[in-house]
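In: With the sequence up front, the predicted model follows.
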Amino acid sequence: MCIKKWLLLVSIVGLSFGQISCDNRQQGQNLKETASEKMPRITFVEKGIHDFGTLTEGDTVEHVFAFANTGEFPLIINNITASCGCTTPEWPREPVAPGAKSSVRVRFNSRGKNGEQSKTITIFANTEPAMTDLQFKALVKPRADSTKTS
């Protein structure tokens, strides 16, 4: 009889620990969701792919991608990489306060390029997700050869 009471007690204690563990997981998930909602958010004004249109080989063009920090903590851009050495990004080095606006300037040098060009700029920041892509495209036409006669 004593063994049955002991097994019943062990079962109840085991179920209690299991319930506490589930509650801790749920609380952890709730905290993670709350923190995620407050994380810095980089929200760009312009959606989609920026089109530079038709360029002549050798032209350099630039575009400013305006954004706002729509999160509750300062936004810090750690780095920005470009898919090609022909693309140069410039970004704010100081934290962008919640609600503040700023921009990323992208310069594209079409020298040595020909045809349809599609480039990606990846922003690494303290946001969720940690990487955000910007894209642009251009159609690069060959430069007229100055040695040809018409």
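Out: Done, it's in. The model shown is predicted, which means the values in this text are computed figures rather than measured ones.
In: make it CA atoms for all contacts and neighbour counts henceforth
Out: Noted.
In: Not including adjacent chain positions, what is the nearest residue to the most centrally placed residue in the chain?
Out: For the chain, the residue nearest the mean C-alpha position is Thr132 (1.7 Å; CA atoms, centre = their mean). Nearest residue to Thr132 in three dimensions, chain neighbours excluded: Ile123, at 5.0 Å (CA to CA, 6 or more residues apart in numbering).
In: alright, now check it against this:
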Amino acid sequence: MKKFIGAAIFSMIGTAVFAQAEIKFKTETIDYGTVTKGTDNGLRTFEFTNTGNEPLVITNVRSTCGCTVPSKPTEPIMPGKTGKIDVKYNMALGKISKTVTVETNAKNVNNGMVSLRIKGEVVADK
């Protein structure tokens, strides 16, 4: 009986050590291309999957400036499931080159953080 209890405890500890959330983005860069101001609402979506075996929690999403507004999932993403982070750029004229930082409990990325990029150019209507 002692061997069984010892094996059960060892098994639970081993499972806990290897349980982790992992994040995999479909793409980490979205290229708006060249868009004409007034013809695009600036909304884009980054899709990701929890490739780990415990719930993935997005704790924070922030952008490099107020012209880019990200939104994060409010609920944990279960293993094998997908989620999304919407990013809305204000479509100011000129080049687009912004970074959105995603903070998570994922163990497969450095410090649980992923940097996403948006790029492109907004031009005036001719």
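Out: Cool, the structure landed. Predicted model only: the values in this text are computed from it and were never measured.
In: give me the number of residues near the residue mapped onto the residue nearest to Thr132 of structure 1 from structure 2?
Out: Superposed on structure 2 with TM-score structural alignment, Ile123 of structure 1 falls opposite Val102. Using other CA atoms under 10 Å, Val102 of structure 2 is surrounded by 19 other residues.
In: do you know how far Val102 of structure 2 is from Gly120 of structure 2?
Out: 21 Å (CA to CA, to the nearest Å).
In: Against which helices or strands is the helix or strand harbouring Phe124 of structure 1 packed?
Out: In this structure, Phe124 of structure 1 is located in strand 115-125 according to DSSP states H and E. Contacts defined by 3 or more CA pairs under 8 Å, 6 or more residues apart in numbering; DSSP states H and E place strand 115-125 of structure 1 against strand 77-82, strand 131-141.
In: Tell me which of those strands sits nearest to Gly53 of structure 1.
Out: strand 131-141 (5.1 Å; CA to CA).
In: quick one: Asn30 of structure 1 and Cys84 of structure 1, what's the gap?
Out: Here Asn30 of structure 1 is placed at a distance of 41 Å from Cys84 of structure 1 (CA to CA).
In: Just give the nearest non-adjacent residue to the counterpart of Leu139 of structure 1 in structure 2, would you?
Out: Aligned by TM-score structural alignment, Leu139 of structure 1 pairs with Glu121 of structure 2. Spatial nearest neighbour of Glu121 of structure 2, chain neighbours left out: Lys95 (4.2 Å); criterion: CA to CA, 6+ apart.
In: Report the angle between the strand holding Phe124 of structure 1 and strand 131-141.
Out: 160 degrees (axes from the mean of the first three to the mean of the last three CA atoms, to 10 degrees).
In: Report the aligned residue range of structure 2 for stretch 4-24 of structure 1.
Out: Per TM-score structural alignment, stretch 4-24 of structure 1 has no counterpart in structure 2.
In: With stretch 74-88 of structure 1 instead?
Out: Using TM-score structural alignment, the residues of structure 2 aligned to stretch 74-88 of structure 1 are 55-69.
In: roughly how far out does that stretch sit from the chain middle?
Out: Averaging C-alpha positions (CA atoms, centre = their mean, to the nearest Å) puts stretch 55-69 of structure 2 8 Å from its chain's average.
In: One more: stretch 17-34 of structure 2?
Out: Using CA atoms, centre = their mean, the offset of stretch 17-34 of structure 2 from its chain centre is 5 Å.
In: and that stretch, which residues are buried?
Out: By neighbour count on 16 or more other CA atoms under 10 Å, the buried set for stretch 17-34 of structure 2 is Gln20, Ala21, Glu22, Ile23, Lys24, Phe25, Thr29, Tyr32.
In: So for that stretch, first residue to last residue, what's the gap.
Out: Stretch 17-34 of structure 2 end-to-end distance (CA to CA) = 47 Å.
In: what does stretch 16-34 of structure 2 give?
Out: OK, stretch 16-34 of structure 2 end separation, CA to CA: 48 Å.
In: Can you tell me what sits against it?
Out: With contacts defined as CA atoms under 8 Å, 6 or more residues apart in numbering, stretch 16-34 of structure 2 is touched by 44, 46-56, 79, 105-109, 115-123.
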